[in-house]
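Visitor: A predicted structure for the sequence below; I have some questions about it.
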Amino acid sequence: MSKFLIVGLGNIGQEYAHTRHNIGFDVVDAFAQKHGGVFRTDRLAEVAEVKWKGKIFVCIKPTTYMNLSGKAFRYWMDKEKIPMEQTLTIVDDLALPINKLRLRGGGSDAGHNGLKDIQAMLGTDKYPKLRFGIGNQYPKGMQIEFVLGKWFPEEVETVNKKILACTGIIEQFAQIGVEKTASQVNNLDFSK
């Protein structure tokens, strides 16, 4: 049975729940829920294991806080003996508009502290990432407040649509790989 590590990035604590920066947690929650997975508290992360079509998905939400995400990623990748190309990290992205998702097999951390730490721990940026566009509708100097803030009411429908789409993208990624899945995903517009 092939195994996949699905890593949702976010911060633990009620004050961060369902904020833009925690979208990785929300996607991984939705995926686990769809497949009947239940999270338990384990080493460096909340962990749920789900089986689907002969594949095992180890879903983690690091409890290390965003800036130390690499620690949990590395631990679970090594513990479960999962190859790097069978990991998928779900992360918020300011550079992408709210109606977009972008899947790639590698790529820079783009200034994201969670990705920065994972890259430092792995020694490479060549690991698959699913970037969840959060837009950049904030006044100058207000980036942190925006990223750690809740979705605007007019964004909620699009966000929910994208979360649902992400659960299917994770399945596709495991079935047909990052390149083929990316070619189907990266041009979608979720505002329609």
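Guide: Arrived safely, thanks for sending. Predicted model, so just to flag it, every value in this text is computed and none were measured.

Visitor: contacts and neighbour counts: CA atoms only from here.
Guide: Will do.

Visitor: what about Ser183, which helix or strand?
Guide: helix 156-185 (DSSP states H and E).

Visitor: Leu94 contacts Arg131, correct?
Guide: No - the pair Leu94 / Arg131 is not scored as a contact, 9.3 Å apart, by Cα atoms under 8 Å.

Visitor: ok, Ile12 to Asn22 distance?
Guide: Counting by Cα to Cα, to the nearest Å, the gap from Ile12 to Asn22 is 9 Å.

Visitor: next up, a second structure to put side by side with the first:
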Amino acid sequence: MYIIAGLGNPGRQYAHTRHNVGFDTIDVLAEKYNIKVEYEKGRALTGSGRIEGQSVLLVKPLTFMNLSGESIRALADFYKIDGTSQLIVIYDDISLPPGQLRIREKGSAGGHNGIKSIISHLGGQEFLRIKVGVGEKPAGWDLADYVLSRFSQEERQKVEEALKRAADAAVCLMTDGVEAAMNEYNRKVSE
């Protein structure tokens, strides 16, 4: 079984903000594979089903971004999954341009509080991640204000495509492995 967790903040006021691209990617997967993500478990909205022959749990933590690790750890413990190979976390990255993806097997939090929380609660940095580029913070902006802002119309088009690619990347991680997923999805997207 795999847990695919998209990070974001619960509540309508945060819907479709830069910080919620993880939630948006879970929505893409749920729709594509007809999985209802509506059951509360482990302080998250969850939905279980099958994707390309793999048993999966789609997860949207309800703990707010900075406490994502609490929810992820509770679910990982409950389902007895190996966090290094059966957990895929999808989240926003301000160091990547809008629409660009980056897949990693491990690494630091890079200043992302949701990832910092997961590393703290899992006790290590080794878990599969899909970073979705949301663009660099403009000069003079507060970081929190920026990640909680919405995309411009032009950015949104790139991000919509990136969400579909991030969903496909999660499937590729499960079916073809990390190296194949990195080779396919870490390539630079043309502007």
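Guide: Yep, that arrived. As the structure is a computational prediction, the values presented were derived from the model and not from experiment.

Visitor: care to give me the TM-score?
Guide: TM-score for the superposed pair, counting by TM-score structural alignment, normalised by the length of structure 2: 0.95. Supporting figures: 189 aligned residues with a Cα RMSD of 1.2 Å.

Visitor: related to what we said a few turns ago, who has more neighbours out of Ile12 and Asn22 of structure 1?
Guide: Asn22 (25 against 18; other Cα atoms under 10 Å).

Visitor: tell me the counterpart of the more buried one in structure 2.
Guide: When structure 2 is aligned by TM-score structural alignment, Asn22 of structure 1 is paired with Asn20.

Visitor: so its match versus Val159 of structure 2, what's the distance?
Guide: In terms of Cα to Cα, Asn20 of structure 2 sits 11 Å off from Val159 of structure 2.

Visitor: before we move on, back to that, so which bits of the helix holding Ser183 of structure 1 are buried?
Guide: For helix 156-185 of structure 1, the neighbour count (16 or more other Cα atoms under 10 Å) marks 158-159, 162-163, 165-167, 169-174, 177-178, 181-182, 185 as buried.

Visitor: that one vs structure 2, mean deviation?
Guide: Compared with structure 2 after fitting, helix 156-185 of structure 1 has a mean deviation of 1.0 Å; criterion: mean Cα distance after the TM-score superposition for structure 1.

Visitor: what about that helix, distance to the chain center?
Guide: 11 Å (Cα atoms, centre = their mean, to the nearest Å).

Visitor: which stretch of structure 2 lines up against that helix?
Guide: Counting by TM-score structural alignment, helix 156-185 of structure 1 corresponds to residues 156-185.

Visitor: whichever strand or helix holds Arg74 of structure 1 vs structure 2, average offset?
Guide: Assessed by DSSP H and E, Arg74 of structure 1 sits inside helix 69-79. Following the fit onto structure 2, the mean deviation recorded for helix 69-79 of structure 1 is 0.8 Å by mean Cα distance after the TM-score superposition for structure 1.

Visitor: tell me the residue furthest from the middle of structure 1?
Guide: Distance to the chain centre peaks in structure 1 at Lys140, reaching 26.5 Å (criterion: Cα atoms, centre = their mean).

Visitor: that residue and Val147 of structure 1: what is the separation?
Guide: In terms of Cα to Cα, Lys140 of structure 1 sits 13 Å off from Val147 of structure 1.

Visitor: ok, now Arg131 of structure 1?
Guide: 14 Å.

Visitor: picking up where we left off before, the match of Asn22 of structure 1 belongs to a helix?
Guide: Yes - Asn20 of structure 2 forms part of a helix when assessed by DSSP: H, G, I helix; E, B strand; the rest coil.

Visitor: and Pro97 of structure 2, how far is that from Arg165 of structure 2?
Guide: Taking Cα to Cα, one finds Pro97 of structure 2 at 15 Å from Arg165 of structure 2.

Visitor: ah, wrong one, I meant Met182 of structure 2
Guide: 12 Å.

Visitor: could you do Leu29 of structure 2 as well?
Guide: Leu29 of structure 2 is 10 Å from Arg165 of structure 2, by Cα to Cα.

Visitor: next: Phe151 of structure 2.
Guide: Taken as Cα to Cα, the span from Phe151 of structure 2 to Arg165 of structure 2 is 18 Å.

Visitor: check Asn186 of structure 2 too.
Guide: 11 Å.

Visitor: how about Thr175 of structure 2?
Guide: Computed as Cα to Cα, the Thr175 of structure 2 to Arg165 of structure 2 distance reads 15 Å.

Visitor: what number of residues lie near Pro138 of structure 2?
Guide: That count, for Pro138 of structure 2 with other Cα under 10 Å as the rule, works out to 9.

Visitor: wait, a strand at Ile56 of structure 1?
Guide: Yes - checked against three-state DSSP, Ile56 of structure 1 lies within a strand.

Visitor: this completes my enquiry, with thanks.
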